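J.: Pasted the sequence and its predicted model underneath.
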Amino acid sequence: MKKVTEGITISVETFFQPDYSNPLGHEFMFAYRITIENENVFPIKLLRRHWYVVDANGLKREIEGEGVVGMQPIIAAGERYQYVSGCNLRTEMGKMYGTYLMENLMTKRVFEVKIPEFQMIAPLKLN
């Protein structure tokens, strides 16, 4: 999945984590890798994240906080930043989407960048 907002490209890859999951206990763990590419001529700082997590039962959770994985990365013009995080679901399928709050470090303007919706599906569901 990939989405561009105001010159910022967000790409997402997901991975099912069988070693950290317990299907009989309705615990399914997923990891996701986010790549943030700054295609602007100015540096940006990632201030906040705001996620929505929805499982196959329709249960919706909201996650909000400063930065990502404990950091508020600064991404120079033409550079990229990548991180890996995780999410647990009570069902074998679900999705996530949301926004990042970014700051243009030259003008101090704060703006929102959309995170594309992505699916998390345990491989056993595909059989």
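T.: The structure has been received and is ready for your questions. Residues are numbered from 1 along each chain as shown.

J.: drop to CA atoms for contacts and neighbour counts, all remaining ones
T.: Noted.

J.: could you pull out the strands for this protein?
T.: Under the criterion DSSP state E, the chain contains strands at 2-5, 8-16, 28-38, 44-55, 60-66, 74-75, 80-89, 93-104, 110-121.

J.: which residues sit in contact with the nearest residue to N57 once chain neighbours are set aside?
T.: Using CA to CA, 6 or more residues apart in numbering and skipping the chain neighbours, the partner closest in space to N57 is T91 (7.2 Å). Listed by CA atoms under 8 Å, 6 or more residues apart in numbering, the contact partners of T91 are H26, E27, F28, D55, A56, N57.

J.: one more structure, for comparison:
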Amino acid sequence: MVTQITRGIKISVITSFEGTYFKNHKIHYAFSYEITIENHSKDSVQLTTRHWEIYDSLNNVEFVDGEGVIGKKPVLKPGESHTYSSGCLLSSPYGAMSGFFNMVNFTNSKNFKVIVPTFRLSAPFALN
């Protein structure tokens, strides 16, 4: 698990290898990840958008931007948390993801960025 705290918002990530799939006559490596967002600040906040950079060991990079996470824009009061699961396909058995969540602080109406720590995606058979 990797964790990071930005402005009182703690992000924790756990990853899993799910298997291989053929898509468009090419093998893909499927990974899942579970992200927990914990509000350790004194203010209520809402996640509004996300940005991902997805890397594989073949030097492919994919950028993903979108509203919320898995169709939700969670509001977190102080002490609350939100956990969700998602996944991605890579062209190699090893890679990484990094990114950030844009959030709004309801106390001062300011937007701020919460860093998601870089997390590795690796198939067990690909590691020495």
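T.: Sure, I can see it. These figures come from a predicted structure and were not determined experimentally.

J.: Let me have the strands of structure 1 in CSV, extended by mean neighbour count and distance to N127 of structure 1.
T.: Listed next are the strands of structure 1 as CSV, based on neighbours: other CA atoms under 10 Å; distance: least, CA to CA, whole Å:
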stretch, mean neighbour count, distance to N127 of structure 1
strand 2-5, 15, 27
strand 8-16, 18, 15
strand 28-38, 20, 16
strand 44-55, 19, 19
strand 60-66, 12, 26
strand 74-75, 19, 41
strand 80-89, 15, 19
strand 93-104, 19, 13
strand 110-121, 19, 12
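
J.: Nearest to N22 of structure 1, out of those?
T.: Taking CA to CA, strand 28-38 is the member of the strands of structure 1 nearest to N22 of structure 1, at 6.3 Å.

J.: quick one on the thing from earlier: how about JSON lines for the strands of structure 1, with distance to N22 of structure 1 added?
T.: Below are the strands of structure 1 laid out as JSON lines (distance: least, CA to CA, whole Å):
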{"stretch": "strand 2-5", "distance to N22 of structure 1": "30"}
{"stretch": "strand 8-16", "distance to N22 of structure 1": "12"}
{"stretch": "strand 28-38", "distance to N22 of structure 1": "6"}
{"stretch": "strand 44-55", "distance to N22 of structure 1": "16"}
{"stretch": "strand 60-66", "distance to N22 of structure 1": "20"}
{"stretch": "strand 74-75", "distance to N22 of structure 1": "37"}
{"stretch": "strand 80-89", "distance to N22 of structure 1": "11"}
{"stretch": "strand 93-104", "distance to N22 of structure 1": "14"}
{"stretch": "strand 110-121", "distance to N22 of structure 1": "14"}
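
J.: From the chain's centroid, how far away is stretch 2-12 of structure 2?
T.: Mean C-alpha position of stretch 2-12 of structure 2 versus that of the full chain (CA atoms, centre = their mean, to the nearest Å) differs by 12 Å.

J.: what's the closest non-adjacent residue to the residue nearest to the spatial centre of structure 1?
T.: Centroid check for structure 1 by CA atoms, centre = their mean gives I34 as the closest residue, at 5.7 Å. Closest residue to I34 of structure 1 apart from its sequence neighbours, by CA to CA, 6+ apart: V12 at 4.8 Å.

J.: Kindly report the same for E53 of structure 2.
T.: The shortest distance from E53 of structure 2 to any non-neighbouring residue, by CA to CA, 6+ apart, is to F63 (4.8 Å).

J.: Counterpart of that neighbour over in structure 1?
T.: Superposed on structure 1 with TM-score structural alignment, F63 of structure 2 falls opposite E62.
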